[in-house]
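Colleague: quick one: sequence and predicted model below, then my questions.
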Amino acid sequence: MSWIAPPPDGGGDRRRGAVVVTAGGGEGVELRAALVRLRRATGLPVAFGGLIEEGLRLRIGELSGAATGALRGLGVSNGSGLGGKTLALGRPCAVTDYRTSRHISHEYDSAVETEGLRSVLAVPVVVRRRVRGVLYGALRTAQPLGDRALTAAVDAARDIEQALVVRDEAHALLAAAREPVAGPGAWEQVREAHGALRALAPRIVDPALRAELLAVCGRLAGASAAPPEHTVRLAPREVDVLACVASGATNTATAARLGLRPETVKGYLRSAMRKLGAHTRLEAVVAARRAGLLP
C-alpha cells in the first residue's frame, strides 16, 4: 500500500524547485527540534530528515530514535526511493512496507533494512514554492500510517519552513548590513538595518546565527565616531523596543514587529526611559544614541 497526498492550496509543479542550502549547516538545530516534536506527537519510533545541499541532492543529516547510523549522511537523488519521489512531486508520500513496495525505486534498501524500517512516510519542506528538504517518520512494522502521523509530519515540516524563512531573512540582512553605504541617506540605512536585525534576532533558533546578528547590531550601534557620553545598561528587549521607536513605529506596530503585546512594549519603553533619564520617546532615542546603544 502507498499513498500520495494532493498538492496543498496554491501548489503547483515543484520538481524544479530544489535550491542549494549555503548557510553552513546551522539548520540542523531547527531540524533536530522538528524531529523530536514529530516523534512526540505521533509516537513513531524513528524520525529523520535532511536538507538540499550543493549538487541539488538531499543529504540525511539528522536522526531521532534510530538504532543504527545507516541512514546518516545518505544522499537521496531526485526521484529515487521514497524521499526522492517526495522531492520530485513536492508532496507527501508513504509506503506501508518499504521493501516490497512497487511504487518506489529501491536504491536505498540496504540502509533502510539495516535500520529495520518498514512503514515510512516522507513530507517535503517547501519554502517559497521550492523544496528545501524532506522529513521522514517510520515504523519498524508494516502497518498503515494514518492521518494523525501525516498531520504531525506536515506540521513539523511547516515549523522548519518558517525557521528557514527567518534564516534567509537573517542572512539577507547580514549581507546588507555589511555593504558599505554612502550618501545623504547612509546613516538612515544603518539605522534601518539595525532595527530590522534587532527585531529578527529573537526569532532565530540557532544560537550561533543569533549571536552573529546581535554582534552586527552592536557594531552598527557603535558605528558613530563620537564615543558614548555615559554608560547605560538596558535589557535586550528594551533596546529592541527603542530601535523600533527610533524608526517611527507606534507601540502597536512595535508589538506586532517584535511579537509582543502593546502593554508589554509600553512597559519596556517606560523602563528604558527611566534608565536613560528621558521624559519622552524622542529623548529616549537621543539618549540611547548618545550612550552607543542605537546607531
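Modeller: Perfect, thanks for sending it. Residues are numbered from 1 along each chain as shown.

Colleague: only C-alpha atoms for contact and neighbour calcs from this point on.
Modeller: Will do.

Colleague: what about the most centrally placed residue in the chain, distance to residue 27?
Modeller: Nearest to the mean C-alpha position of the chain, by CA atoms, centre = their mean, lies residue 163 at 1.4 Å. Going from residue 163 to residue 27 by CA to CA, to the nearest Å gives 8 Å.

Colleague: about what we covered before: hang on, isn't the residue nearest to the centre of the chain packed against residue 28?
Modeller: No - using CA atoms under 8 Å, residue 163 is not in contact with residue 28, being 10.8 Å away.

Colleague: helix or strand: which one has the residue nearest to the centre of the chain?
Modeller: helix 147-178 (DSSP states H and E).

Colleague: figure out how far the following helix or strand past that helix is from the centre of its chain.
Modeller: As assigned by DSSP H and E, the chain's next helix or strand after helix 147-178 is helix 186-200. Centroid separation for helix 186-200 versus its chain: 21 Å, with CA atoms, centre = their mean, to the nearest Å.

Colleague: report all helices and strands that helix 186-200 contacts.
Modeller: The contact analysis (3 or more CA pairs under 8 Å, 6 or more residues apart in numbering; DSSP states H and E) places helix 186-200 against helix 147-178, helix 207-221, helix 236-246, helix 251-258.

Colleague: ok, second structure coming up, stack it against the first:
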Amino acid sequence: MTSAAPEPPDARAAELVEAAVLADLARRVVADCGADVGLVGVPDGPDGMVLRHWAGTRADLLHNLRVPAGTGLGGRALAERAPTWVADYRAATTISHHYDAAVGADDLYAMLTVPLVNGGRVHGVVYASMRSVVPFGDVRIGSVNDLARTATRAIAGAAAWAGRSSGPGTGARLTPREHEVLRWAATGRTSPEIAARLGLAGTTVTGYLKGAMHKLGARNRVELLVTARRHGLIS
C-alpha cells in the first residue's frame, strides 16, 4: 500500500501559524476587550465549525463543541458571514437555543460573534462573552472587529507565504456589496426583498447580481448560487 504524500513543510507551518493566531485571538478578546470569555470556532466541513480555542472558561462544555451553520449565535454569524450579538443569550428570541446547557455552565449572558472572512473564505468565528446582561456598545464591538480583522490578515498572510490560496480566485473579485447581495439571494429572498432590507433600489440589486454572474461565469440566478456555493462564497 502506498502511503499518503507528506504535507509540504510550508503548508504545515501555515497551519501552525493559523492555530497560534486564533488561540491568541481568544486570549486577546479577554485581555484587550474586557470580555469574560473568548472563544474561537474553526471550520469543520462545509456546514459548521468546532470551538477549538478558548480563554476565561470555567467549565468544559464549550470546549471542542461542534456548531452547525445557522445554530446558536456563532452558527448564525457563520451562515450570514456578518457580526451578530445579544445582550442576554438565554432570553434571545432571534437565535436557536441548542447550546443553552453549555452557555449556562459557564454562566454567560451577553455575547458577540464576529466571522473571520477573507476572499470569500471563512477562517473562523470569534466570540466575546460576558457573565452579565449588558448591551454591546460601539467601542467593544469595534475593538473585537479590529482584532478579528488583524487575525484574518495574519492568517491570509501565512497562507500566501505558504503558496496557498486564501480563498477561491473568483471570490476575491466580488465587491463587498455584490457578496452581501449574493448572501441574501442564497436565503431565497427576491430582488425586491433584498432591496428593501438593504435600502437599495431594485435595479441596483439586479445590477449587483448581474455583476456577480459575470464574474462567476453564471448565466442565471440558479447557476450563480450553485457556482458561488461550489467556490465557498456562500453556505
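Modeller: Perfect, I can see it now. If you're wondering where the values come from, they're calculated on a predicted model, not measured in any experiment.

Colleague: quick one: TM-score?
Modeller: Overlay of the two chains. TM-score (TM-score structural alignment, normalised by the length of structure 2): 0.61; 153 aligned residues with a CA RMSD of 2.0 Å.

Colleague: go through the helices and strands packed on helix 186-200 of structure 1 and name the closest to residue 79 of structure 1.
Modeller: helix 147-178 (19.6 Å; CA to CA).

Colleague: so which elements touch the closest one?
Modeller: Counting by 3+ CA pairs under 8 Å, 6+ apart, helix 147-178 of structure 1 packs on helix 28-42, strand 119-127, strand 130-139, helix 186-200, helix 207-221.

Colleague: returning to what we had before: can you give me the angle the helix holding residue 163 of structure 1 makes with helix 207-221?
Modeller: Helix 147-178 of structure 1 runs at 30 degrees relative to helix 207-221, counting by axes from the mean of the first three to the mean of the last three CA atoms, to 10 degrees.

Colleague: what do we get in structure 2 for residue 27 of structure 1?
Modeller: In structure 2, the residue matched to residue 27 of structure 1 (TM-score structural alignment) is residue 18.

Colleague: the closest residue in space to its match that isn't next to it in sequence: what's it in contact with?
Modeller: Nearest residue to residue 18 of structure 2, sequence neighbours excluded (CA to CA, 6 or more residues apart in numbering): residue 155, at 5.4 Å. By CA atoms under 8 Å, 6 or more residues apart in numbering, the contact set of residue 155 of structure 2 is 14, 17-18, 21.

Colleague: same check, this time on residue 213 of structure 1
Modeller: With CA under 8 Å, 6+ apart, residue 213 of structure 1 has these contacts: 170, 174, 197-198, 201.

Colleague: for these, which one is nearest residue 258 of structure 1?
Modeller: Nearest member of those to residue 258 of structure 1, counting by CA to CA, is residue 198, at 8.9 Å.

Colleague: what residue of structure 2 takes the place of that closest one?
Modeller: So, by TM-score structural alignment, residue 198 of structure 1 is left unmatched.

Colleague: excluding its backbone neighbours, what's nearest residue 198 of structure 1?
Modeller: In this structure, residue 198 of structure 1 finds its nearest non-sequential neighbour in residue 240, 5.6 Å apart by CA to CA, 6+ apart.

Colleague: distance check, the one you found against residue 189 of structure 1.
Modeller: Residue 240 of structure 1 is 17 Å from residue 189 of structure 1, by CA to CA.

Colleague: can you check residue 153 of structure 1 too?
Modeller: 41 Å.

Colleague: also residue 30 of structure 1?
Modeller: 31 Å.

Colleague: and the two? Which one has more around it.
Modeller: Of the pair residue 30 of structure 1 and residue 189, residue 30 is the one with more neighbours under other CA atoms under 10 Å, namely 19 against 15.

Colleague: picking that back up, how about the helices and strands packed on helix 147-178 of structure 1 in TSV, adding distance to residue 274 of structure 1?
Modeller: As requested, these are exported to TSV (distance: least, CA to CA, whole Å):
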stretch	distance to residue 274 of structure 1
helix 28-42	38
strand 119-127	43
strand 130-139	47
helix 186-200	21
helix 207-221	20
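
Colleague: closest to residue 281 of structure 1 out of the ones you listed?
Modeller: Using CA to CA, these put helix 186-200 closest to residue 281 of structure 1, at 15.8 Å.

Colleague: now for residue 126 of structure 1: what does it line up with in structure 2?
Modeller: Match for residue 126 of structure 1 (TM-score structural alignment): residue 117.

Colleague: swap in residue 186 of structure 1?
Modeller: Match for residue 186 of structure 1 (TM-score structural alignment): no aligned residue.

Colleague: contacting residues for residue 186 of structure 1?
Modeller: Counting by CA under 8 Å, 6+ apart, residue 186 of structure 1 has no contacts.

Colleague: ok now stretch 123-143 of structure 2, how far from the chain's centre?
Modeller: 14 Å.

Colleague: now stretch 120-136 of structure 2
Modeller: For stretch 120-136 of structure 2 - counting by CA atoms, centre = their mean - the centre lies 10 Å from the chain centre.

Colleague: list the buried residues of that stretch.
Modeller: 120-131, 136 (16 or more other CA atoms under 10 Å).

Colleague: any idea which of the residues you listed is the one closest to residue 204 of structure 2?
Modeller: residue 120 (21.6 Å).

Colleague: quick check: that closest one vs residue 41 of structure 2, distance?
Modeller: Residue 120 of structure 2 is 17 Å from residue 41 of structure 2, by CA to CA.

Colleague: and residue 114 of structure 2, by the same measure?
Modeller: 10 Å.

Colleague: out of these two, which sits in the more crowded spot?
Modeller: Using other CA under 10 Å as the criterion, residue 114 of structure 2 and residue 41 rank with residue 41 on top: 29 against 26.

Colleague: mind telling me what element the counterpart of the more buried one in structure 1 is part of?
Modeller: The alignment partner of residue 41 of structure 2 in structure 1, by TM-score structural alignment, is residue 50. According to DSSP H and E, residue 50 of structure 1 maps onto strand 46-53.

Colleague: what residues does the following helix or strand past that strand touch?
Modeller: Using DSSP H and E, the helix or strand that follows strand 46-53 of structure 1 in sequence is strand 57-64. With CA under 8 Å, 6+ apart as the test, strand 57-64 of structure 1 has contacts from 28, 31-32, 35-36, 46-53, 71-78, 133-134.

Colleague: once aligned to structure 2, how far is strand 57-64 of structure 1 on average?
Modeller: On superposition with structure 2, the mean distance recorded for strand 57-64 of structure 1 (mean CA distance after the TM-score superposition for structure 1) is 0.8 Å.

Colleague: centre of the chain versus that strand, how much separation?
Modeller: Taking mean C-alpha positions (CA atoms, centre = their mean), strand 57-64 of structure 1 and its chain are 16 Å apart.
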